[in-house]
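Chemist: Sequence and computational prediction follow.
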Amino acid sequence: MNVRGIVVWAIVAAAAGGCQNGSGGDGAPTGDSDTDGTTDGVAVDTEGGEAAECKGIDPGPSPIRRMNRREYDNTVRDLLGDDSRPAQRFPAEEEALGFNNNADALVVTSLLAEGYLAAAEALAEEAVKDLPTLLRGCDVKSEGEDACAEAFITEFGRDAYRRPLTGDEVQRLLAVHQAAADEFDFATGVRLTLTAMLQSPHFLYRVEFGAPMEGNDEVLKLAPYELASRLSYFLWGTMPDAELFAAAAEGRLEEPEDVAKQATRMLADARARATVRDFHGQWLELKRIEEMEKDDEAFPEFDLDLRPLLRAEAEEFLDHVIWDDKGDLDSMYLAPYTFLNGDLSDYYGVDGPTGDTFQKFDLPAGRASGFLTQGGLLSVLAKPNQTSPIHRGKFVRERLLCQVVPPPPDDVDITPPEVDPSLPTRERFKQHSTDPSCSGCHSMMDPVGFGFEHFDGIGRWRDEEAGLPIDATGEIIGGTTKGTFDGVPELAGLLVDSPEVERCMTLQWFRYAYGRADAKEDSCTIDDLTRQFAGSGRRIQDLIIALTQSEAFLYRRAPEGE
């Protein structure tokens, strides 16, 4: 049998006993998924319709979650000390509801399966180059090959599967090792066993079985090791650390207060900051900044080298608000400052910081309103050669208010009006308010987007367009958030006073934390989380902790038929 044949056989052997329904079954995981609350991947307004009756424990849908690329790379870094980021060669994830960690969208294609095999082989080949480290101190000469192989499978396997292996799992993996060692040598046995582990569903997925609850056969309480993984992948995007593993093993991760204690500890770690950045990068579309391009004739001042600086401005600002300042929603929307370096001071035309280091800077009165007036976001929400009231208004509706904007009819031309140096944007977009096929949706977006017109297509302040003073008046209609405004600061004032924005902030974090769409039966959980968020002074860190205390985090539904 050749090496590749043993690899394939090893994977099959590691998955032997598949489709078992219990701890230690190595079959491909399945989970119940409920698409209520979505339409073709777009969230519907969960505040509409009849609210669920809040009685008993209902964790909502409980899909099994696969690691996305970020989580895979972080996990192999912490498991193997390997910083090669192999997942960047995997196919990009499909996004759902604006996030790339939605369980229903994380399907395994044949191309991804090939990527898993290639990555596992490369990672294992590199890892066995330092066999003593991989064996964690087991001396093959003094303790013997069999003892070290079993110790490796037991100890390393605990970390790879994020729980202790069952006796059957250990024996199956020992058989894999022995077959390879007999044909080749001990190191090859370790390498092929590791290759098999890195393709097991128990490595690639967060397999959860839970424990039955007395008197309730519809809900399962998550086991300590399962809670450890939920915490680590939510807050850090990686596997549990030694403290989480110890807490699970020692019975210190049984109760909600135990989970809250660990979550509080973990928020103080730099990995939590990286996770909050990942959330903002997706929710606020900041990840698109470094991909955007602008028309050279329309915006000759825009240089591609500015893109990472514009993203850094947003990240530095949000980091400061969340971790170093009040940490509340109001500051995110209303703060009169941003973070600039010398290049961005020149870009914005302000007498701001010089040099390469980003520093906090108070912008001129009326020109700053938190993340809403930063150049990176405003540039992303614009066309290459002009602003886009449509995209800016849609962003407010969908990302900040969690409202649904239907797609345009198939027979409607969605090409934006041509730039006319003699006409301001508002005049060029008048057709949207007069054409019956356009006016319905555009009456929800354009009047909101016009409020951003003081900012051009690359996010810089302007007082005039086409020789006329900017008209940045606007109006929000529909929903419970209503009112007129003049400019972004007044719009932001309406938004921060809105219960819809408060609930939407909760809902966006819910979707990111739990990796799924919100369903009708989640309304009680979301209501409770929103109340806690409001009661905390709308502090983001408190909302994150609250998310680890909900029924949706601590429990899972029992699969049907059990």
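Modeler: Sure thing, it's come through. Numbering: from 1, shown residues only.
Chemist: C-alpha only now, for contacts and for neighbours.
Modeler: Noted.
Chemist: Kindly list the longest strand within the chain.
Modeler: Of all the segments of type strand in the chain, defined by DSSP state E, the longest one is strand 216-221.
Chemist: For it, buried residues please.
Modeler: For strand 216-221, the buried set under the neighbour-count rule, 16 or more other CA atoms under 10 Å, comprises 218-221.
Chemist: do stretch 71-78 as well
Modeler: 71-77.
Chemist: In strands, which of the residues you listed appear?
Modeler: Short answer: these have none in strands (DSSP E).
Chemist: and here's the other structure:
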Amino acid sequence: MRRMMLSLGTLLLSVPICNAAETAVPADLARDGLKFVQQYCMSCHNDKARKADLSLEPDRDEAAILRNRKVWQNVLDQVQSGAMPPSNRPQPKIHETEAFVKSIRGVFDRYDRNAPPDPGRVTVRRLNRTEYRNTVRDLLDADFDPTENFPADDIGHGFDNIGDVLTVSPVLMERYLAAAESVLDRAILVNPPKPSHRQQWAPYTEPAGGGGPKLVDGFRVLTDPKSPVNTPFSSALPGEFLFKARVYGESSDATPVRVAMLINGKEYRQLDVKATKAKPEEIELKAELPAGEYRVAIGILNPGDDKVKRSVMIQWLSLTGPMDMRPLAQRKLLAVTPGRSQREQTIDVMTRFLRRAYRRPPTIEEINRSVELVEAVVAEKEPWVAGIKLAMQAALVSPKFLFRLELDDRADSKTPSKLDEFALASRLSYFLWASMPDDELLTLAEKGQLSASLDAQVNRMLADPRSESLVENFALQWLQLQRIATFQADQKLFPHFSDELRKSMLKETQLFVQAIFRENRSVLELIDSDFTFLNEKLSYHYGIEDTMGNRFGQKEKKPGGQRIKGEEFVRVKLQPEASRGGLLTMASVLSVTSNPTRTSPVKRGRWVLEQILGTPPPPAPPDVPELQEGKQLTGTLRQRMEQHRANPSCAGCHARMDPLGFAFENFDATGKYRWQDEGQNIDSSGVLPDGRKFQGPNELKKILLAQRELIVRNLVSKMLTYALGRGVEYYDKPAMDRIVAAMGKEQDSVHAMIRAIVQSEPFRMRRGRGQGE
């Protein structure tokens, strides 16, 4: 579709004009809506001409407009953006455009106020790569990524968890089969190895060196209570360990030598050593220890005095264990009650496993099939553990594990119904954790208490480290920052750009958004804030020297700042006059919206419109060349772009994008601040289509922050899309209105948004049969 000039009254950054309650003269469909269509639209969009394959001629009343609501919503978007009517057609006056928008919106609003709630329908969808990896991690305590060879997930509505695009290919099915086998090979060992035994002989124990005799006939002599004889060991598994030592004691008055057995400096046991050189004894200690590094030691407790001499002679120290060499996951998965029959133990193990794997209580039939599979393996003279392992492997390739199935016992209901408590638990956990529900969620669902506990559960889950998935999976996709992995600045023009800098850019954004979410700050702080996170590499890139935001070479520095050094990120307070603060001026965003050789005001402006304001421009016309292809364009980048948008097909969209993009021209293609480009001083000023002027990013941020409704509503739309796994539709508007209103009561905080989304009808309910078709 051709791009048109903006009409004179179009507002780029304003809250939607249409609200019939705000005017004394109510909008009238016949007078304000259809008359506008007849005068400005019908010459192209009638039954005969059908420009863009669209005819508005049949829709002559409210019922027809509502039947084609998506079409009319698009008409509103085109008129409000200035893309329609075309610049070569008669242009409506400001009051005509406002009246038209009000009349059509009035049709929508009247219906929405009286229509029954429509929670929409979510396509049954499989777990995406991230959800699969996290679910296997939490189900089996897997310590590796089984999805490395999985094909990439398709993207829909900007996210990779959208049901409509999550297909299952033959290749992916093969990967599922292989992954199920590999994760269980690590989680369950049919024939666990014997406990590891590590022994250290006296000459190799510590402390090394020192005065006096240390070794006698291969025994280490210990007389100093402050220097126990010790040696290090390590284990990747926790469990019960056996610490042993061969020793004997020597005493000038024949009294026993008292010793202590220590692990990592902690005394576990005291005992008297009565053995002799001819018959040394082996002393031992059993202890439950976590996985990690150990230092086992023998210390003397009563070395004597000037008259009595005592010493302990140590031949070797050893550590055996853990005594149970099964992986930790196996110990948990196969935990049984002693004394029960093997069949009863199978039922217990598989019921517990299937409840977590299927995210709901398994049916009797499902349990019986698993039990029969285990017994079939045992009948072939294989170990019981092998049968359990195969039954679990079968569960991991079942659609009940791979897909997020939401069972419905009211499939024939014609009205919306509440989600089953277990389906609600899964929606909640995959929204906030991108993983399976934990035991607390499942237990509440079993008791029918989850719906009444949603706010408390949201607060608990947001405090859990697993909620960082909201940053990794939601925020980075919303901001389109995965592209930074493939962004490569021209090394001749930007020799400072490196993989290390690229990773630092992304880490700053992750830590910043994580802090906004974790600290329950206002979502508006994403636009402008007084803090960020930097390491030494990024601090030099930004020209910021210390944690108080003082710049290198700054004459009057704010006190208390610590120099930013090393690879570790630290929180940095930004000074009010700084050019940084918020997402828009982060190097990650500025880089992914640039070209390898130069900045791109168009990409940066479009990013603001799409990701921040939710008012994306239409695609560029296919017959308009890229800026660098226009050989007739000369001058600075700003001048070349002004020549570029002299083309009427380009002017409409560029009038919206370019001013926003030029606000960030002081930042080069890698986000580094500069004062000149191509030998010319940079002009970062701009004029918006409604006449508002600004100078640089700080003034633009203030203009954007005044558009609270657009920013908040856009973020709600993005997060609701991610939470539901489907695109937001017109029937979601009432729910979104309530979410935005709820946020306004709590300073637009992140947690208020999340709680309101979780409590909304689209999240908690399912559509009735035939509804919304």
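Modeler: Nice, I can see it. Fair warning: this is a prediction, and the values are worked out from it, not measured in the lab.
Chemist: thinking again about what came up before, mean per-residue distance, the longest strand of structure 1 to structure 2?
Modeler: Following superposition, strand 216-221 of structure 1 is found to deviate from structure 2 by 2.8 Å on average (mean CA distance after the TM-score superposition for structure 1).
Chemist: In terms of secondary structure, what does that strand contact?
Modeler: strand 211-213, strand 555-557 (3 or more CA pairs under 8 Å, 6 or more residues apart in numbering; DSSP states H and E).
Chemist: quick one, which of those is packed in tightest?
Modeler: Comparing these by mean neighbour count (mean count of other CA atoms under 10 Å), strand 555-557 ranks first with a mean of 24.
Chemist: which part of structure 2 lines up with that strand?
Modeler: Aligning strand 555-557 of structure 1 against structure 2 (TM-score structural alignment) gives residues 765-767.
Chemist: which residues are contacting that stretch?
Modeler: 118-121, 415-419 (CA atoms under 8 Å, 6 or more residues apart in numbering).
Chemist: Ok, stretch 529-539 of structure 1 next?
Modeler: 326-330, 502-503, 506, 540, 542-543, 546-547, 550.
Chemist: which among these gets closest to Met197 of structure 1?
Modeler: Leu547 (31.0 Å; CA to CA).
Chemist: so that closest one makes contact with Arg511?
Modeler: No. Leu547 of structure 1 lies out of contact with Arg511 (CA atoms under 8 Å); the separation is 10.6 Å.
Chemist: Who has more neighbours out of those two?
Modeler: More neighbours surround Leu547 than the other of Leu547 of structure 1 and Arg511, with 26 against 18 (other CA atoms under 10 Å).
Chemist: Aligned against structure 1, show me the partner of Met392 of structure 2.
Modeler: Under TM-score structural alignment, Met392 of structure 2 pairs with Leu194 in structure 1.
Chemist: which residue sits closest to that match, ignoring its sequence neighbours?
Modeler: Leaving aside its chain neighbours, Leu194 of structure 1 sits nearest to Ala124 (5.9 Å; criterion: CA to CA, 6 or more residues apart in numbering).
Chemist: Contact partners for the one you found?
Modeler: When the contact criterion is CA under 8 Å, 6+ apart, the partners of Ala124 of structure 1 are 191-192, 194-195.
Chemist: before we move on, the earlier item: relative to Leu304 of structure 1, which of the buried residues of stretch 71-78 of structure 1 is nearest.
Modeler: Among the buried residues of stretch 71-78 of structure 1, and counting by CA to CA, the member closest to Leu304 of structure 1 is Asp73, at 27.5 Å.
Chemist: For the closest one, give me its contacts.
Modeler: Residues near Asp73 of structure 1 by CA under 8 Å, 6+ apart: 83-87.
Chemist: do the same with Ile470 of structure 1
Modeler: 453-454, 462-464.
Chemist: Across to structure 2, which of those hold up?
Modeler: Retained in structure 2: 453-454, 463-464, out of the contacts of Ile470 of structure 1 (criterion both residues aligned by TM-score structural alignment, their matches' CA atoms under 8 Å).
Chemist: between these, which has the most around it?
Modeler: With neighbours taken as other CA under 10 Å, the top of the kept ones among the contacts of Ile470 of structure 1 is Glu453, carrying 27 neighbours.
Chemist: Can you tell me how far that residue is from Glu464 of structure 1?
Modeler: As for Glu453 of structure 1, its distance to Glu464 of structure 1 is 9 Å (criterion: CA to CA, to the nearest Å).
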